[in-house]
Structure formats: C-alpha cells, structure tokens
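K.L.:
I need the structure of the sequence given here:
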Amino acid sequence: MKTNEISGGREIKRALRPLLLEGSPESVETELLSYPLRRVVSPIIGFFCDREELVRWRAVTALGMVANALARENMEEARVVMRRLMWTLNDESGGIGWGAPEAMGEISAVNKRVAAEYHRILCSYVSEEGNFLEHEILQRGALWGLCRLAETDPEKVAAAAPDVRIHLASKDPVKQGLALLFAARTGDHTARPHAEALKSSPHPFSFYTEWHVTPTTVGDQAQNLLQKA
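P.N.:
Reported below is the predicted structural model:
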C-alpha cells in the first residue's frame, strides 16, 4: 500500500510538471481535479523547490486550486493544508518552508473562508511582534502572499501596512517592489513619501501574477502607487 502511494505520487508529479510549464490555468485545474484531491497536495508542494522558477510559482497557483476545491467539499481538509504549510515555517519542522507563505496567500486569496481564518497568521509573518520570518527569501514570500490577498480582500491585510512599509527601506529591490505593490493595493497613503523617493529607481525585479512572471522595476511600482494615491 505504501509503495503504491509513493508510486502514485511520482506518477502525479511526472504528469503535472510539463503541464505546469506549458499548460493553461484551466488545463492544470482540470487535470488536478481529476485526481483524489488529498493525493495531489504533496506532489504540488514538492514543486515549490523545482529548478524552474515558473514551475515553482505555478505550483503555488495549483495548490490554491486544490485547497479551494477541498474547502468546498470539507473545510477541515483545507485547514489541514494550511496547517501543513504553517508547520514548514516552524523551526521545529526541520525545514525552511520554501513557497509556504506564497501558497498561504494564494489559498486565502481564492477562498474567503480560509482568508477569514488565516489572514492574521499571514500578517504575523512580517511582524516583529508576531511570527516574523528571518530568512530573506521567506520575507519575500510573505510579502508576495500579502500582496496576493490584498488583490482580492485588502481589508484582511491592511493591519500589516506598518510592518510592510519597513521594507520600503530595504536594500533588496524585490522587497521594496512588493512593499510598494502592497501599499498600492491596500491604499496605504503613508507610503507615498517613500514612493516619491523611489520613483526613479531603475532596480529590476520580477513579479508573478496571472500565471506569468512579469518583469518590472521598483520605480515602476513607485509610480503606480503615486498614481493611485
């Protein structure tokens, strides 16, 4: 039984990887929902460490699709997925949690019930008084996750604005750019002076949105915020 389960997981990964690279969101979702939902969770999380950036990101979207379907069937199953992601960010897990905050943001963005229960935990990952993530890459992930939830429900993450705003002074252009995007999506007018100072910044970074990794710059995001402000 155990061998069959492992083999099944490998088969699922072999089937999904080319689809994540070349397929559309619709084709990926159709394939995912053809499997028993609980069995695809582990293979998808495994893609969070894939060598291809696009596969890593699209796996985040894919887990959102699966968790949303699980939540519609049985909310507790979606909670299990969220708790699993949270555990990977816990020091006691022995892991690092690559992709976990991004996935938490994606799942919360596509399912309001999940967002209602877990948005405060997502916000806590950027708070020094909460569950602050020390690793730079995980900080990027938490910022992206907050930006993603802010896209669908900005009120859920508005309380994180002061903590996110700190990253506007970061030397990391990715964190600067994500902090600017977050401010634009949540209507954080307090970030406007920072945006004025960054509007000419040429520093590039890439942002994953709508199935694609999109190149942009810190200056572009600052201009976007100023136009909205």
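
K.L.:
rest of the way, CA atoms for contacts and neighbours
P.N.:
OK.

K.L.:
Please report how far the spatially most central residue of the chain lies from Leu85.
P.N.:
In the chain, the residue lying closest to the centroid (C-alpha atoms, centre = their mean) is Glu102, at 1.9 Å. Noted for Glu102: a distance of 10 Å to Leu85, by C-alpha to C-alpha, to the nearest Å.

K.L.:
Next, show the common contact partners of those two.
P.N.:
Common contacts of Glu102 and Leu85 (C-alpha atoms under 8 Å, 6 or more residues apart in numbering): none found.

K.L.:
ok, and what's touching stretch 168-176?
P.N.:
Residues outside stretch 168-176 that contact it (C-alpha under 8 Å, 6+ apart): 139-140, 143, 167, 177, 179-180, 194, 203-206, 218.

K.L.:
What subset of the residues you listed is buried?
P.N.:
Taking 16 or more other C-alpha atoms under 10 Å as the criterion, what is buried in these is Gln139, Arg140, Leu143, His167, Gly177, Ala179, Leu180, His194, His203, Phe205, Ser206, Val218.

K.L.:
Would you do the same for the sequence below? I want to compare the two.
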Amino acid sequence: ISMSYDKSTLLSWRAAYFAGRIIGIIARAHYDEARGQVRRIFWNTSDESGTICWSAAEILGEVIRENPAPFEDVIHLIVGLTEEDSPDNIFRAGGLYAIGRIGEVHREYIPKDAVDLIYEYLEDKHAEVCANAIIAAGRLKLKVDIRILDRLKNRTEKVLIYNEDTLKFLSINEIVENAKLIN
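P.N.:
As a prediction, the model looks like this:
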C-alpha cells in the first residue's frame, strides 16, 4: 500500500489498483481478514495514525469495484472523505475517482449523496477535483447542464489522469470531450 503514495507515477496507480482488487478477492474466502485491511486503510486517513495513506479512497474504491456486496457500507466512508469540509482536503479528488470507478460497473451501489458530490465538484477551482468529478459524471452517465459544460470547455488547466493503465496529462476541456457527458 505504501507504494501507492506518489500519485505521479504509474507504479503507484498500479499499486492502488491491485491492492484494492486483491483485498476484494480475498474477501470471498477470508472476509474478516479483508475487512481488517479495509479498516487499516481507513484508519491511515486519520491524523492519529501517524501516516497518511494518500491513495486510501482510490484503494477502497477498487475494493468495492471488485467485490461490492461485503463492502457496501464503505462507500459511505469514501463519501465522507470526499465531502470533508477542509480547504486542503487531500482525499477529495481520489474520492470522486473511486465513486466513478465503482459506479461505472456497480451503479446500484452509488448513493444519492455521492452523485450530489459529483455535481457539486464539477466546477471546483482545483483542477484535479474538477477533472475527477467530470470523469465520475461520465462513468455514471450523468446528465450535466449545457451551461456547465460550456464553462468547463473553457478551462485549460492540465491534470495527470490515470485511465486504462496509463498516465497522461489532459486539460479540463479535453476531459470534458472524452467523458461523453450527456446534457
């Protein structure tokens, strides 16, 4: 899991992806062990842990994407990390990423408050948060108001995006075009 901390490397994104998948797979035969891993990851998002698992939301999202039923309560933990009201919320972009990854294949596990967060952060001033909200909206096939889309198409900030086992810099307007948002 510590290999997932540096979000600027492909290795880190792969580590988060596979850690989540492995925990989800382990839960099929050893639920208590997998649940313990999920608890440890979530605990590492707190100050009292003495460390911060920077990719906690992404890892938890992959756990649920792999095996949603035993972890359906964890989506609410991801929502909580995402909506925490802090100007420097380090989990917000990752939480939106996780919601999108889960919802892409298991839409029925995405609660309304998670969808509300996607809409809330579509025009966030932080490019990474905005980009992950756009991608999540596309993955969940959400309808986005044409006026919001027009404003987003004017944003040129570039963000590092992990998708289909690649990392690349894309501008917000490129992400809008690629997300195939419905208006």
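
K.L.:
before we move on, the earlier item: I'd like the list of the contacts of stretch 168-176 of structure 1 that fall within helices, please.
P.N.:
Cross-referencing the contacts of stretch 168-176 of structure 1 against helices under DSSP state H gives Gln139, Arg140, Leu143, Gly177, Ala179, Leu180, His194, Val218.

K.L.:
now those in a markdown table, with distance to Ser108 of structure 1?
P.N.:
Formatted as a markdown table, these follow (distance: C-alpha to C-alpha, whole Å):
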| residue | distance to Ser108 of structure 1 |
| --- | --- |
| Gln139 | 18 |
| Arg140 | 17 |
| Leu143 | 14 |
| Gly177 | 21 |
| Ala179 | 19 |
| Leu180 | 21 |
| His194 | 28 |
| Val218 | 26 |
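
K.L.:
Could you identify the pair within these that is furthest apart?
P.N.:
Farthest apart among those by C-alpha to C-alpha are Gln139 and His194. That separation is 19.4 Å.

K.L.:
the helices in structure 2, which residues?
P.N.:
For structure 2, the helices defined by DSSP H occupy 10-26, 31-43, 56-66, 74-83, 92-105, 112-121, 127-139, 146-152, 172-179.

K.L.:
Now that we have those helices, can you turn them into a markdown table and tack on distance to Gly50 of structure 2?
P.N.:
As requested, the helices of structure 2 are arranged in a markdown table below (distance: least, C-alpha to C-alpha, whole Å):
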| stretch | distance to Gly50 of structure 2 |
| --- | --- |
| helix 10-26 | 20 |
| helix 31-43 | 10 |
| helix 56-66 | 15 |
| helix 74-83 | 17 |
| helix 92-105 | 20 |
| helix 112-121 | 28 |
| helix 127-139 | 25 |
| helix 146-152 | 38 |
| helix 172-179 | 34 |
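
K.L.:
so how much does stretch 34-41 of structure 2 differ from structure 1 once superposed?
P.N.:
With mean C-alpha distance after the TM-score superposition for structure 1, stretch 34-41 of structure 2 departs from structure 1 by a mean of 0.9 Å once superposed.

K.L.:
Quick check: buried residues in that stretch?
P.N.:
Neighbour-count burial for stretch 34-41 of structure 2, counted by 16+ other C-alpha under 10 Å, picks out Ala34, Arg35, Gln37, Val38, Ile41.

K.L.:
that older thread, need the counterpart of the residue nearest to the centre of structure 1 in structure 2.
P.N.:
In structure 2, the residue matched to Glu102 of structure 1 (TM-score structural alignment) is Glu58.

K.L.:
Quick one: residues contacting that match.
P.N.:
By C-alpha under 8 Å, 6+ apart, the residues touching Glu58 of structure 2 are Ala16, Tyr17, Gly20, Gly94, Gly95, Tyr97, Ala98.

K.L.:
Can you list which of those carry over to structure 1?
P.N.:
Retained in structure 1 (both residues aligned by TM-score structural alignment, their matches' C-alpha atoms under 8 Å) from the contacts of Glu58 of structure 2: Ala16, Gly94, Gly95, Tyr97, Ala98.

K.L.:
What about those residues, which one has the most neighbours?
P.N.:
In terms of neighbours by other C-alpha atoms under 10 Å, the kept ones among the contacts of Glu58 of structure 2 top out with Gly95 at 33 neighbours.

K.L.:
Matching it against structure 1, which residue comes up?
P.N.:
Alignment note: Gly95 of structure 2 maps to Ala142 in structure 1; criterion TM-score structural alignment.

K.L.:
What separation is there between that match and Ser108 of structure 1?
P.N.:
From Ala142 of structure 1 over to Ser108 of structure 1 (counting by C-alpha to C-alpha), the distance is 13 Å.

K.L.:
hang on, the earlier thing: from the buried residues of stretch 34-41 of structure 2, which single one is nearest Ser4 of structure 2?
P.N.:
Proximity of the buried residues of stretch 34-41 of structure 2 to Ser4 of structure 2 (C-alpha to C-alpha) peaks at Ile41, which lies at 11.8 Å.

K.L.:
how about the closest one, what does it touch?
P.N.:
When contacts are counted by C-alpha under 8 Å, 6+ apart, Ile41 of structure 2 touches Cys53, Ala56, Leu60.

K.L.:
surely the second one meets Trp43?
P.N.:
This points to Ala56 of structure 2. No - using C-alpha atoms under 8 Å, Ala56 of structure 2 is not in contact with Trp43; the gap is 9.5 Å.

K.L.:
The two: which is more packed in?
P.N.:
The neighbour comparison of Ala56 of structure 2 against Trp43 (other C-alpha under 10 Å) goes to Ala56, with 28 against 17.
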